[in-house]
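> Just need the structure, nothing else, for what follows:
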Amino acid sequence: MIISRYFIVLCLFLSAALLCQGNVFPAYSAEPGSASFTTSSPQEPSRPGLVAQLGHSFWITSVCFSPDGRYVLTGSDDNTACLWDRETGKEVRKFEGHSVAFSPDGRYVLTGSFDKTARLWDAKTGQEVRRFEGHAASIGPVAFSPDGRYVLTGSDFGDTTARLWDVETGLEVRKFEGHGWRIYSIAFSPDGRYVLTGSEDNTARLWDVETGKEVKKFEGYEFEGYLGGIYSVTFSPDGRYVLTGGADKTALLWDRETREEVRKFGHADRVHSVAFSPDGRYVLTGSWDKTARLWDRETGMEVRKFEGHADRVYSVVFSPDGRHVLTGSWDKTARLWDRETGKEVRKFEGYAGGIFSVAFSPEGRYTLTGGLDKTARLWELGAGREVRKLGGHAEAIRSVAFSPDGRSVLTGSYDKTARLWDRETGKEVRKFEGHTKRIFSVAFSRDGRYVLTGSEDKTARLWDAATGMEVRKLEGPEYQGVGGILSVAFSPDGRYLLTGNRDGTAQLWDRETGEEVRVFERHEGGIFSVAFSQDGRYVLTGGGDKTALLWDRMTGEEVRKFEGHAEGVASVAFSPDGRHVLTGSGDNTARLWDRETGQELSRFEGHAGMTFSVAFSPDGRYVLTGNLDSTTRLWDATTGKELGSLISFRDGTWAVVDSEGRFDASNGGDVEGLHWVVGNEPIALFQLKERYYEPGLLAKIMGFNKEALRDVKAFKSVALYPAIELTKPVAGNPTLGIKLTNRGGGIGKVVVLINGKEMAADARGEKVAPDATSAEVSVNIKNHPYLVPGKKNQIEVKVYNAEGYLSSRGVVVDYDAPGMAPSEIPTLWAIVAGVSDYSGEAIDLRYAAKDARDVATALQLGGSRLFGADKVKLLTLTTLTPDKAPTKDNLRQAFKELQNAKPWDIVVVYLAGHGVAKGDEYYYLTREARSADLTDPAVRERVAISSAEMVEWIKQCPSTYQGMVLDTCAAGTFEKKLSEKRDISSDQVRALDRMKDRTGFHVLMGSAADRVSYEATQYEQGLLTYALLKGMKGTALREQEFIDVSTLFNHAVDEVPRLARNIGGIQSPRIAAPKGTSFDIGQLKEEDRQKIPLAQSKPFLLPP
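You can find the predicted model right below:
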């Protein structure tokens, strides 16, 4: 039996259950830009679009470079083509199709698709320019003629032809017929006179372009078996040779004129792709053995092996300059390799997965999402961020739910299991096993006693939530093909169970007896979602026939039809008051309907993929949608306005973005999976932080944080930063040369960093005009204190546009500083300060001074063990010791001592007491303060240290291994409302982040807004300090003994909210740290840990 590759791919795609099958939803289409979500049309290159980097969800089968080498293009059997920025690895845009080619001038992208068409796209806008139609089967390979005037396509079984098309008109020019099986590969000769095709019939054929006649046939492959033949063909740059790769595990080099085999290159498995280097000296092959190999064309010897892919290498190509190799694989990644070293340079892959299911917690404080990345993510709306990643499932999570008390989370997965998780700890509590196929839906009973699951195995199962034991099995109707029970629900009183089936029926069951009570049948497609109204009187179903139906539960009669969606309805929900119906569809939208009239009231538009899940907030004010474009979006239920997008990334980072461009994200926006694109240029979130960074954005959107959103200019046009060219400093000439070219946005400040620490806040000087066409700047780094002798030092330059809101990415060069590399053991320098007794009694604190003393003890123990007692320089300033009080002068002098540190030394700063935000500055109040009123500049100068001052003090310290803890709270009087939200202000977070960017410090800031959340009699310490000391006593040590700064800080971020909840308060510390870096600040053996002071938890007493 002959099976087309398209059929195989389709079956595998469906069996992976990425989407629903058949006539229910279309295959996941990739309209221009559809795998990204954007705030502007993809046809407007001057306007920025926001791209969530999804990458490919299936095998990569085709790769190529743009002619200038700046971009990489990949095609996949998910029927999308991805354009990537080669330098950054960022996804730029998507096109429809699985095979790809660039036009010789780089203006156009060509794709071949399963829909039997080839399409021409504008590379800069993503707009379709032309469509080539005429093949009778899906199109495999595509190519441009060398002059760009023609397009060549090859087709699958059922057609077996190659065709030549006129680019300008889209008309077919010529047909190349003769192969007996599908065509796998095509190529033009360098002079454009010939076409080469490789086929499953074990031959490669040379054709005359002018006449369409076969000129030569290359045969010799004798592979007999499944999907055999010649997979890849190409010409040498001089046109003298033909190279083929095939199912017999070899690549063959042929003399084009004589058809004689010249050389053979072997792999351990099938060779699926071949390429010549631009100079013709090398041959590149990609194989099912998961490797690509470089060969010397003359000798046939293997020169290099490129290893790292986890699955078959399906496509290979050289960069235009021949220095790099690009490979595409079934592992869904493309990789760039250095040809000389064989090392991987960059990986092109997705960072986020589509969302299948969303839910609000019963009290409205949390949202939960589950999706393709096999994890569920918990977002705390009050904290404004993702707080938990629930990992353990082996396949995608299709359905999520909260327990009625909100303390547990339920997930159902394609791995055939459902799991119960503790919301607070994120630990798996219970596993429900028994289904033999994928689970599509899960639900809790209203009393929390039971769990219900629906599966592809055509059963729904009732489980005891406490024991995990199966209570009852409900057998659904028989259905041929992918199907089963797609959705389940409990009635509000728990007496009935509702199941939605692939055959288009919904069934009502008696929970106690397991007997069928009623059948609802009217849908013409599968029922993908079911729900009960709050009073239990109505049943709501959403089907593949593009409608949602309202039914009378008692009679089984259809009451109302909601129609208007262009694709199947994947999700349905009732509003809490029962007056409205919400639907989500494969047409990318969600819609709000009047239950009584059936009229559409609002449409929620903006998603770029299928909306698989919808939910109302408990108060009915908000709508939550989960979509295959990887975003979860919040909407105003009344107006339909989009309020914000939530995105979780595979590496555990997250981001929130609103329609004006404001964002909040992990690492101050330094996340891999989300970026803006202007034209074809990616712009990272963190490059916009000067104007658009809005800490706590989600909490503000939802009303948990009453702080006003910053008024920003909507990000609708871009004034780009200058282009940068650097002249690398060398030992004989330690001058960094910076050449700037204005790209329309002017020339703003030029920031220079050495080893991540700012050495120059603005290197322009006074001679560079903001509107200059170009400028050159020189920076002498000779003997700079941040440099480490005898080591490679990283010099980084960032430049801003003239308005100062958009920075470039850092451009980095290495500098080998002269001198001997340090061999001495680092010194630990620490400043530990705590103010409890202020000059004014109104703002006195109980534990800040004690906390500082306890932290100093822990640092002394850990530092002495790791570095030696003589290598610990510890200065403790607390109000417990009047002769060493934390006054501003004493602290200034302490920071001055840090100037004696070496670049390789460790610096730790701990400040406890009161912190105040004023504008975009953070102020630490010193011993002299009488109140938190810093209105008077003279008072501010005398009793507070600003973040700007601190930055300048820190910049005088050469160390680049630096950690800071700001365990401070806002000065104020005691408030009785302990559960009231008290969070760090956005201004403080921005100040913290700016400090991190300029100094390279790892900064941990406590977020208590008053004494109540800050210090508790239950612990007799500030909560942040308590968490840090607890971590150092053993719960957050690397290898059970090393104090790793990142491990310790992350432990505190997780632990403090739990401690705060124990006393009825709310506190969420923040970390700002250079990405991907950490270091040890001490080592603690068991005997050391016993000496760390940590108060025992006591009964909670309100402070007076």
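> rest of the way, CA atoms for contacts and neighbours
Will do.
> those helices in this structure, which residues are they?
5-15, 689-692, 697-701, 848-867, 888-897, 937-943, 947-955, 986-999, 1011-1014, 1023-1030, 1045-1062, 1086-1090 (DSSP state H).
> Quick check: residue 1008 touching residue 1014?
Yes - counting by Cα atoms under 8 Å, residue 1008 touches residue 1014, with 5.1 Å between them.
> residues contacting the nearest residue in space to residue 682 that is not next to it in sequence?
Closest residue in space to residue 682, ignoring its immediate chain neighbours: residue 676 at 5.7 Å, by Cα to Cα, 6 or more residues apart in numbering. The contact partners of residue 676, by Cα atoms under 8 Å, 6 or more residues apart in numbering, come to 48-51, 682-685.
> can you tell which of the helices of the chain is closest to residue 585?
Residue 585 sits nearest to helix 5-15 of all the helices of the chain, at 18.4 Å, using Cα to Cα.
> distance between that closest one and the chain's centre?
27 Å (Cα atoms, centre = their mean, to the nearest Å).
> hmm, back to that, got any residues that touch both of residue 1008 and residue 1014?
968-969.
> Let's compare: structure for the following, please.
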Amino acid sequence: MRYFFLLFFIGLVASAVSQSIETVIQKGHELAVLSVAISPDSNYVATGSRDKSAKLWELSSGREVRSFLGHQASVNNLEFSKDGKYLITANGDGTAKIWEVKTGKEMSTVKPDEERITDVAFDPNGKFFITVGFGQKARAWDLTTKKLVKEFDADGYAGSGGLIHVAVSPSGEWLAVGEDGFTVNVYRTSNWQKAWTFNQSELHSSCGGCYSDVNFTPDSKYLLKASNNDEVAKYDLTTGKKVLTYQKKSSDLRSAVYSRDGKRMALCGEKMVTIFDAVKGDSLRTIIPDIKAELNQASFTADGKRLLIACDNNIVLMYDVATGKKVGELSGFLNQRDKGGLSYDPNSYWDSYIAKYIRYKNNLLLSPDSKTLLKGKFGNKLKRWDIASGKTAMEYVGHEKAALCYQYSRDGKKLLTGGGDGKIILWNAEKGDTLLTIKSYDDPIFDIHFSSDESQIISSSWDGTLKIHSAVNGRRLHYFKLAEGSAYQSLFSRNDLYVFTATLKEGTDRLQMREVDTQKIIRTFEGHTDVISSLQLSKDGKRLLTASWDGSVRSWDIATGLTEKKLTAHQGAVHAAIYNLAETNIFSAGADRVIRKWNVADSKVTQTFQGHQAEVTSLQLTADEKMLISHSLDGVTKFWDLASGKEFFEHIHFGEKDWMVKNPSGYFNGTEKARQYIHFVDGLKTYSVDQFFTDFNRPDLLLKIFQTRGGDDGSMGIQGKLQKSPPPTIKVAAMQSSELGYADVFIKIIDNGAGVEQLKLFHNGKSVTLDPSGKNLPNGKGQSTTYRQKVILVGGTNVFSAIANNKDRIESDPNSVELFSEQTGRTSTCYLLAVGINQYKNPRMVLNYAKPDAESFEKVVDEKGTQLYKNMEVHTLYDEQASRSAILSKLDELAAKIRPDDVFIFYYAGHGSMVDDRFFFIPSESLRLYDVSSLQREAIEGSLIQEKFKNIQALKQLIVMDACQSGGSVELLATRGAAEEKAIAQLSRSASIHVMASAGSDQFATEFAELGHGLFTYLLIKGLQGEADGAPKDGKVTIYELKSYLDDQVPEWTRKLKGKPQYPYTFSRGQDFPVVIGN
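Modelled structure (predicted):
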């Protein structure tokens, strides 16, 4: 959540662009967050996780800035240096690493002999740093040379569940080591002599598992000692005496910390955080997060107003200290994605093993014609998408839980899938219809393949069995019970007489060859020491290529069972290994995120491909072997030109519905929600994707870039744009006006060197028409002006936000402020304008269902809306009534009387036209769809309509467009479609309204007689009648519920009726609100 302050005169300097712009995906942590630290200036937050990573976040925006990757186990603790330039991390792999915060670069590593390092601390004076772990030692290291300076005994028991902790006082004078047995030792750093030992207890004479956390007061005069199952107390470092007891016994202790002003202390337990008056010792507030997960650590922001809590649910929660209310969280799409019914908790002891194995079932399939990609785990669907545009070509709906494994038939006409629901499904790959369903297992299926003649199916499951079924009728032909545990990988031999199995049970042979009829192991392959993650047979069937979590890739002689090649350059697990067509090269990738190309003849690495920010799980080569495609755990698919070795294209998927394609220069296309999960980072400065929407949202250009493998088109990328044209900076403040019911909104605009061309103000997400008389924009680097606008308040929360463009059309980051109004206001009215045109002046343009669609929409909103709104005012323009002048006049008429707390709904059914990247609504008198001069006279351009919508004051607006285009070749329509989608998105962004539109370009021009409507409006009406009412099922249909319903239902219905899924355009700007009361 963004936090806003009533501040104007803050010094802001635009940082120079000195390094490559990074594209950062708002992923969040994939496993439990164990630690949280706040930078000295409180602008940034660092988090450490069980997923082996540390992350940096921008506190004001909640954006993920970067990941610090390189550890091989949990990041147990971390700390910023005093100047905020460096971060130190303590890891379960036995290392401590120091990172440069601005770049994410690993600066140094120390590896003591500890089993694992549990805590680290910087000396505030920059002379040393401290590490401690379960090696029974705390160590001081010279910060410059990284040489060991001193070591101390530090008692800790790894099985206690607690950690050994260290802290250096703000003055640098003291070192405290919190140990087991409720003991804390304090040392003077000047001579490393022990000054105090605090281990008195009124509850225990000795205590294993009574680990202690330590923290100093800001003045370095006192020490906080918090021991699990014992007291939480404050000690005077001058006398060594206890001066205050906060709590006599703390159960399930996780952390204890003072605020930086020394006024508050937060005691974090497994389920709650208690905030104390640090001076008096009084308990002030208890925060009990409404989550099922355990808490791990708490930390105050620099001003002491917010508390951040690291949690086992993979999220950092933010609370207001004064009110105890949650005000935000640090999270990403990984924390919100649909897991397809696979609810195994990786943080649970009982689920952790199967969750780990399922996590890496993340394969990507390239169609035999190299035109589409396919993957499971889109909820319980599989999705096939176009390789050039990134748009979905087909969805496969049939599994009750996520599909984990899949294979095409050789001709690409059939698709075989195995799911987490234990089902095997054979599909018509082109149409998405199921040909055969086999409910064979109760547990997830790990692997599935056709036999060589594609008459049989081999599959293996978590339940420790392997089965062979007929691909014709689904009958089970063979059943194997595997003593060696579940087969993570299974594969037929070339002659189908044998099967290869890679099993999971530790202490057994990992790789076996079995005879099908007797089910006996006839050969084992000795060498791999961990999970085997991939199997591939050579073309002649004489060699087997394997990749393993033990970090190696091996080639085996099947006849002898002996290793022919062993490739060992990877750091950590290898998840994928494939041959090229001639089998002269091997490509491999895994946990270290580096793709390696090997020469088979001499086992040497000949090329590397670097760019992934998560573990790489899948590799594919196109049929012409000119392009390598790689896929990683974070949903990123990268495309590499093999001739140059460069990445030239990227697809990013965020779950079932949301995706983005982009190139390294920053040109992009994708869904609206996907843009919220991606941003650009320059050092520590973040930029939202939408700041570059006008010039860089280029679906047309991306198609050309893909076709030329990223060849130079002469366009300036985002890096160049920012160097030349930094965006302006905006600050917003608001206060109640002296005039009742109004607010005075102040916007400070700072020119950062590229001028300021346009200022926009939004009220609860809706664009506000600005008074031009007071709009004086700055003109010159460093100059600033303040603009004042009086705005009518609505009852409740009023959010005012603003953005400004520079002269190269790059937007500022939005800045916002909230103002609460207690006025009850008048009763709101819902205004509906429905336009439907069947009869056009040109008889060739006549439509069948536009007018009935508009009439039906008007009827359902009128009927259902009267139950929600006190007043409904309906206006209609049908056929010849819907002229250009009549539509524009009606919008002006409504603008004169609609107030901010009213609702405005505009429905249009008729022709639409896309010409020269401009969208036109086609009134009844229009004669031509694609003649620019005629359109400018007779039609209504989208930019004019959006200005009309801006002038309508209603903060809640919905625009519904069922506009079709007719005629033209498929290629022309495809080009129009890309431009049309951007134009409709721009309409939503510019007017800041909700827009739901059928995809024009003939996608929905087919009108289905059996429905009695155009498909889009048919489903729209069903949704408004109640089918769109989602969770919570409260009888109301809201904007976002309706949007989600259309996004789900339109592709499914078009797949059934037209053989191909097609997608509506749904863009949302502004706040959610109920549209009607459903059934």
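> which residue lines up with the residue nearest to residue 682 of the first structure in the second structure?
Using TM-score structural alignment, the partner of residue 676 of the first structure in the second structure is residue 680.
> cool, residue 861 of the first structure as well?
Superposed on the second structure with TM-score structural alignment, residue 861 of the first structure falls opposite residue 863.
> what's around that match, how many residues?
When neighbours are defined as other Cα atoms under 10 Å, residue 863 of the second structure has 15 of them.
> From residue 1022 of the second structure, how far out is it?
14 Å (Cα to Cα, to the nearest Å).
> for residue 986 of the second structure, same thing?
Per Cα to Cα, residue 986 of the second structure is found 27 Å from residue 1022 of the second structure.
> do the same with residue 257 of the second structure
55 Å.
> Show me which of those two is the more surrounded one.
residue 257 (25 against 16).
> The more buried one against residue 225, yeah?
No - with contact defined as Cα under 8 Å, residue 257 of the second structure does not reach residue 225; the gap is 9.7 Å.
> Now the common contact residues for these two.
By Cα under 8 Å, 6+ apart, residue 257 of the second structure and residue 225 have these common neighbours: 214-215.
> Could you find the closest non-adjacent residue to the most centrally placed residue in the second structure?
Taking Cα atoms, centre = their mean as the criterion, residue 333 is the residue nearest the geometric centre of the second structure, at 2.8 Å. Leaving aside its sequence neighbours, residue 333 of the second structure sits nearest to residue 27 (Cα to Cα, 6+ apart; 5.2 Å).
> In this model residue 315 seems to touch the one you found, though I could be wrong.
No - Residue 27 of the second structure is beyond contact range of residue 315, at 11.0 Å (criterion: Cα under 8 Å).
> shared neighbours, these two?
Common neighbours of residue 27 of the second structure and residue 315, counting by Cα under 8 Å, 6+ apart, are 331, 335.
> if you count what's nearby, which of the two comes out ahead?
Between residue 27 of the second structure and residue 315, counting by other Cα under 10 Å, residue 315 is the more crowded of the two (25 against 20).
> Skip the chain neighbours and tell me the closest residue to that one.
Ranked by Cα to Cα, 6+ apart and with sequence neighbours excluded, the top spatial neighbour of residue 315 of the second structure is residue 331, at 5.4 Å.
> and the counterpart of the one you found in the first structure, what does it touch?
Correspondence of residue 331 of the second structure to the first structure, assessed by TM-score structural alignment: residue 349. Listed by Cα under 8 Å, 6+ apart, the contact set of residue 349 of the first structure reads 53-56, 332-334.
> ok, back up a step: the residue nearest to residue 682 of the first structure and residue 986 of the first structure: what is the separation?
Distance, residue 676 of the first structure to residue 986 of the first structure, by Cα to Cα: 23 Å.
> next one: residue 542 of the first structure
42 Å.
> Over to residue 960 of the first structure?
Taking Cα to Cα as the measure, residue 960 of the first structure falls 27 Å from residue 986 of the first structure.
> do the same with residue 413 of the first structure
38 Å.
> Looking at these two, which is more packed in?
Looking at residue 413 of the first structure and residue 986 with other Cα under 10 Å, you find the greater number of neighbours at residue 413, namely 28 against 21.
> what's near enough to touch that one?
By Cα under 8 Å, 6+ apart, the contact set of residue 413 of the first structure is 374, 393, 395-399, 438-440.
> before we move on, back to that, of the contacts of residue 349 of the first structure, just say which sits nearest to residue 213 of the first structure.
Nearest to residue 213 of the first structure out of these is residue 334 (Cα to Cα; 36.4 Å).
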